[in-house]
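> return atomic coordinates for the entry below.
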Amino acid sequence: MNLKGVAARSDGPDRAPAVVAFGGGHGLAASLAALRQITSALTAVVTVGDDGGSSGRLRAELGALPMGDLRMALAALAGPDGWSTTWADVFQHRFGGDGPLAGHAVGNLVLTALAERTGSPVAALDLAATLLGVRGRVLPLSTRGIDIVADVVGLDPAAPTAEVEVRGQAAVATTGGRVAGVRLSPAAPPACPEAVTAAGAADWIILGPGSHYTSMLPHLLVPEMNRAIATSRANRVMVLNLTAQPGETEGYTPQAHLHSLGRHVPGLRLDVVIADPTAVPDPDLLARAAADVGARLHLAPVRIPGAPVHDPVRLAAAFRAVFAGLPEATCPTPASRRPVTQYSSSGGPVRRTPSGEAKE
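You can find the predicted model right below:
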C-alpha cells in the first residue's frame, strides 16, 4: 500500500485538500455532507444512469441528462445562509397531485431548462451552484446519459443458474435475482472532461457509499474515468455501505463488495477502506479483502445509532482520521498482518491485526 498523503500535494500548509467524491443518490449526499466539513476544495462526480422517476421521465421525453442525483449533490453542498437553504429546499420540492407535473422535482426541471438554455449540463450545474451557494463543484460522470446493463441469475425458475439480461438502473436496483455482473451501454461513454481533470488533480478520491452496481461501479466502468482514477496521484478511499441493498446486493457481506470490485475492475488499487464495525461481522475477512486491493481497513463508527444511515459528523471524523494518516498506514506490512484500525464510539483508537491481537 502506498498512502501518498495530502502534504505531498499541498502548495502550502493551509491549503485545503482537493477531494473528488464519486457516487450518486443518498450515499453520495451523505459523503458530501461529511466532506464539506473538512474542505472547500470539493468536487462531486455524479453518475448519470438514472432512468426512473422524474429523471427517467425527462430523459425519455426530452432526451435530457438525468438530473436527480446531480440535484441531490447540489442540495448537499448548498450554503448555510437563508438564501441558499431556501433555494436548496425549492430544488428538492416535488409536485404532488396526479397531473403531468406530479412527482417531478423542481430542481430537475430547472437544471434541464438551464442545460437547454446554455447548451451545456456543466454550465447549467455551475449556474445552479451559484444560486444555491454551493461549497465546491458538482459535475456529471458523462455529459450524455448512460444505461446500466446487468446479467442477473435466478430470474428464470426453469433455469435458476441461467443469466438474464436486465437493462436500466431502476430495474437493476430492484431486481429479484442475483447480479452476476454489470456493464454500460454504450460501453465507452465520453467522460466529462472537467471531471477527468478534477480526478487527476485530486489529493483524495472517495468512492461510496451508495448502491454498488448502479451508483459506484459505473464510474469505474467508463474507460476514460477509470484511467483518470487509476493514474491519479490521489489516495483512493472506499466507504462501504452499512447494509446490503435489497435486490441489487441482497445477501452480500462487506467483503463481497470488494470482491465484486476486483472482478469488474481488475488492477484497481485502493489505499483505505472505511467501514462501520457494527456492519462488519468478520473484520479479519474484510481486512484480507481490503488487502487484496492494496488497502488498509479503517473501522470507525460512522452510522447514526440504530439506523442504517451514515452520520455526517461521524463520517467526517473518520475522513479526518484517514486524511491525517495513521502511523501504521505508512509502514508496509505483509497482507496477512496488515493492521486494522478501529475507533470506539468515544473516539479512542483500538488497533488490531487481522489475527485479533490487540494493540492499545
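> can we go C-alpha only for contacts and neighbour counts from here?
OK.
> shouldn't Q255 be within a helix?
Yes: under DSSP: H, G, I helix; E, B strand; the rest coil, Q255 falls within a helix.
> give me the number of residues near it?
20 (other Cα atoms under 10 Å).
> how about the contacts made by it?
Contact analysis of Q255 by Cα atoms under 8 Å, 6 or more residues apart in numbering lists L285, L286, A289, A290.
> tell me how far the residue nearest to V46 when sequence neighbours are not counted lies from A198.
Computed as Cα to Cα, 6 or more residues apart in numbering, the closest residue to V46 that is not its neighbour in sequence is P140, at 4.9 Å. Remark: distance between P140 and A198 (Cα to Cα, to the nearest Å) = 12 Å.
> can you check V153 too?
For V153, the distance to A198 - Cα to Cα - is 37 Å.
> can you check T86 too?
Taken as Cα to Cα, the span from T86 to A198 is 29 Å.
> who has more neighbours, these two?
Comparing T86 with A198 by other Cα under 10 Å, the one with more neighbours is A198, at 23 against 15.
> and that one, what element?
A198 is located in helix 193-201, with elements delineated by DSSP states H and E.
> in the helix or strand following that helix, what's buried?
Sequence order places strand 204-207 as the next helix or strand after helix 193-201, per DSSP H and E. Under the neighbour-count criterion of 16 or more other Cα atoms under 10 Å, strand 204-207 has W204, I205, I206, L207 buried.
> in JSON lines: these, plus distance to L258.
Output for the buried residues of strand 204-207, formatted as JSON lines (distance: Cα to Cα, whole Å):
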{"residue": "W204", "distance to L258": "19"}
{"residue": "I205", "distance to L258": "16"}
{"residue": "I206", "distance to L258": "15"}
{"residue": "L207", "distance to L258": "12"}
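> next, the structure of the following sequence, for comparison with the previous one:
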Amino acid sequence: MKIKIKTTTLLLSGFAALYTCTAAAQIQVSLNENPFGPAKSVKTAIQQELQNIARYTRNEGDELVHRIAQKEGVDPEQIIVGEMLDLLGVTLALKAGPGSEFIYTVPGYPALVNGAARVGGKVIEVPLTEHLENDLSGIAAKVNAKTAAVFLVNPHNPSGTVSDSKAFHKFIHEVSKTALVIVDEAYLEFADQYKERTALQNIKDGDQVLVFRTFAKAYALAGLSIGYAIAPKGIAKYLKAQGLGSTHDLNRLSIAAAKASLADTTYISEVYRQVNQERTLWHKFLEQQHLKHSASQGNFVFFDAQVPHDKIAGYLQDHGIQTGRQFAPYHTWIRISIGLPEENRKIQDLLKEFYKQ
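This is a model prediction of the structure:
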C-alpha cells in the first residue's frame, strides 16, 4: 500500500509539473487582457488589503463610487458599480416585456443581448459596415416603438474600429429620443481622442444614454471583475431599485485595486503609449504580409488570415499561442490581443513561417 501511495504521489507530482510547464509555455492573446499588468501602486494596495480580508466591506464601496463620480464629473447617484451587462439586459427586458427589441452589431460582444433574450427579449442583429464599423444608419433604421435598447461597443469588439465622433454623438442624440442607448467603452482608453469619443458627453447633454466602463482591460484587473456604468439620474435610480449597483456586492480586493487604479494619474497614459506602439507595429507587419486588417483602436488586431480560422488558430495553438475565437461570418479572420513586445514578435515570426509554407 505504501508503494502504491508513493507511486501515485510521484505520478501526480509529475503530472502537476508537466501541467505547470505546459501552462507556463502558453502565450495568452485570446481575451484582450492587458499583458502589462496593473500599476505597481495597485499591486501594493491589493497586498495591503489582504489583512482585512476576513472583514465584510462597510463604506469602502461608497468611497469608490464617489471617486468614480469625481473622475467622470457626474453626481455619485449616477454611478452604478459592478460588471453588469448581462444583468442589465435581463432587467431591461423584464421591464419592457416579452418581444421587446434589443439591437446590436454582429459580430459583437453579446453579453447584454444574451441576458435580454433569456427573459423574452428579441435580439435584432445589424452587420458591420464594409469598413468593419458599427453601421449607425443601419441601426437607426431598425429602431421602432418596440426597441427597448440599442447596444454599441466603441471601439468595437472584435474589429477594434471606432465610429466618427461627430456622427456617433449625433446618432446617440437622435436614437435616444426613442430608445435607451447603451455604449460599452471597455476599450476606449486604448483609443486616440478619448475625451472627444466618449458618450459620457451625451449623458451630460441630457440624452438617455448609459455608458459602461470596466477596470478589466486598460487597468489590467480582469481577474478581479469590477466595472461600472454612468447613467442619467432617473435610469440609475430605477436600476439600483432593481438590485444593480449594490456596493455590498463588491469585494475588498476589487475595491482597493479600483481605488488605487483611479489614484494613479500616469498609468493609463503609459498603457496607451505602449499599446499604441505595439498596435502600430502589428498593423505595419500585417501590411507587409499583404493581410487585410481593420483599423483597430483597441488592444487587439483583427485581420483576414486568408485561410479558415481553425487552420490559423490551430497552427498558433500548436506553437503555444492562444488566440480569440472565430467571429462569424468572418470565417477567415482572426483576432489577436496585443501581448508583450517579445510575445508579439514571436507570434509575428510564426506567422511569417506559416505563410512561407
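> overlay them and tell me the TM-score.
Once superposed, the chains reach a TM-score of 0.27 (TM-score structural alignment, normalised by the length of structure 2), with 160 aligned residues with a Cα RMSD of 6.4 Å.
> of the contacts of Q255 of structure 1 - the most surrounded one?
These, ranked by neighbours (other Cα under 10 Å): first place A290, 26 neighbours.
> any idea how far it is from N235 of structure 1?
14 Å.
> next one: V179 of structure 1
For V179 of structure 1 relative to N235 of structure 1 (Cα to Cα), the value is 29 Å.
> same thing with L258 of structure 1?
L258 of structure 1 is 17 Å from N235 of structure 1, by Cα to Cα.
> how about Q92 of structure 1?
32 Å.
> neighbour-wise, which of these two wins?
N235 (22 against 19).
> now the more buried one. Nearest residue, chain neighbours left out?
In space, N235 of structure 1 is closest to W204, 4.8 Å off (Cα to Cα, 6+ apart).
> you'd agree that neighbour is up against L35?
No: with contact defined as Cα atoms under 8 Å, W204 of structure 1 and L35 do not form a contacting pair (10.8 Å).
> show the residue spans covered by the helices in structure 2.
Assigned by DSSP state H, structure 2 shows helices spanning 2-25, 40-49, 60-72, 85-96, 111-118, 136-142, 165-175, 194-197, 200-204, 233-241, 252-263, 267-288, 309-318, 341-356.
> wait, which of these is closest to F302 of structure 2?
Comparing the helices of structure 2 against F302 of structure 2 with Cα to Cα, the closest turns out to be helix 267-288 (9.5 Å).
> and the closest one, which residues are buried?
Counting neighbours by 16+ other Cα under 10 Å, the buried set in helix 267-288 of structure 2 is 267-268, 271-272, 274-276, 278-279, 282-283, 285-286.
> can I get the residues you listed in a markdown table including distance to A241 of structure 2?
Formatted as a markdown table, the buried residues of helix 267-288 of structure 2 follow (distance: Cα to Cα, whole Å):
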| residue | distance to A241 of structure 2 |
| --- | --- |
| Y267 | 35 |
| I268 | 33 |
| V271 | 36 |
| Y272 | 36 |
| Q274 | 41 |
| V275 | 39 |
| N276 | 40 |
| E278 | 43 |
| R279 | 42 |
| W282 | 46 |
| H283 | 46 |
| F285 | 50 |
| L286 | 49 |
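> the residues you listed: which two are farthest apart?
Longest span within the buried residues of helix 267-288 of structure 2, Cα to Cα: Y267 and L286, 28.5 Å.
> so how far is E72 of structure 2 from the residue nearest to T147 of structure 2 when sequence neighbours are not counted?
Closest residue in space to T147 of structure 2, ignoring its immediate chain neighbours: E101 at 4.5 Å, by Cα to Cα, 6+ apart. According to Cα to Cα, E101 of structure 2 stands 30 Å off from E72 of structure 2.
> I'd like the distance between A34 of structure 1 and D284 of structure 1.
27 Å.
> same thing with P121 of structure 1?
Distance from P121 of structure 1 to D284 of structure 1, by Cα to Cα: 44 Å.
> same question, A33 of structure 1
30 Å.
> equivalent analysis for I148 of structure 1, please.
Distance from I148 of structure 1 to D284 of structure 1, by Cα to Cα: 33 Å.
> more crowded one of those two?
I148 (26 against 20).
> wait, isn't that one in contact with Q169?
Yes: using Cα under 8 Å, I148 of structure 1 is in contact with Q169, at 5.6 Å.
> hey, where'd the helices end up in structure 1?
25-35, 53-62, 68-76, 82-92, 106-118, 121-131, 169-173, 193-201, 217-221, 223-231, 254-264, 283-292, 312-324.
> the inter-axis angle of the first one versus helix 312-324?
To tie it back to what came earlier, the one meant is helix 25-35 of structure 1. 60 degrees (axes from the mean of the first three to the mean of the last three Cα atoms, to 10 degrees).
> please work out how many residues are found near T91 of structure 2.
The burial count for T91 of structure 2: 21, using other Cα under 10 Å.
> from V183 of structure 2, how far off is it?
From T91 of structure 2 to V183 of structure 2 the distance is 17 Å (Cα to Cα).
> K43 of structure 2 now?
29 Å.
> out of these two, name the residue with the larger neighbour count.
The neighbour count for K43 of structure 2 versus V183, taken as other Cα under 10 Å, is higher for V183 (22 against 16).
> against H173 of structure 2, how distant is the more buried one?
13 Å.
> mind checking how far the closest residue to L152 of structure 2 other than its chain neighbours is from A313 of structure 2?
Distance criterion Cα to Cα, 6+ apart; nearest residue to L152 of structure 2, sequence neighbours excluded, is V183 at 4.9 Å. The spacing between V183 of structure 2 and A313 of structure 2, counted by Cα to Cα, is 30 Å.
> and if you look at A45 of structure 2?
From A45 of structure 2 to A313 of structure 2 the distance is 38 Å (Cα to Cα).
> before we move on, what about A117 of structure 2?
Counting by Cα to Cα - A117 of structure 2 and A313 of structure 2 are separated by 30 Å.
> who's more crowded, the two?
Using other Cα under 10 Å as the criterion, A117 of structure 2 and A313 rank with A313 on top: 23 against 19.
> quote the end-to-end distance of stretch 75-89 of structure 1.
Stretch 75-89 of structure 1: ends 8 Å apart by Cα to Cα.
> tally of neighbours for I172 of structure 2?
Around I172 of structure 2 there are 24 residues (other Cα under 10 Å).
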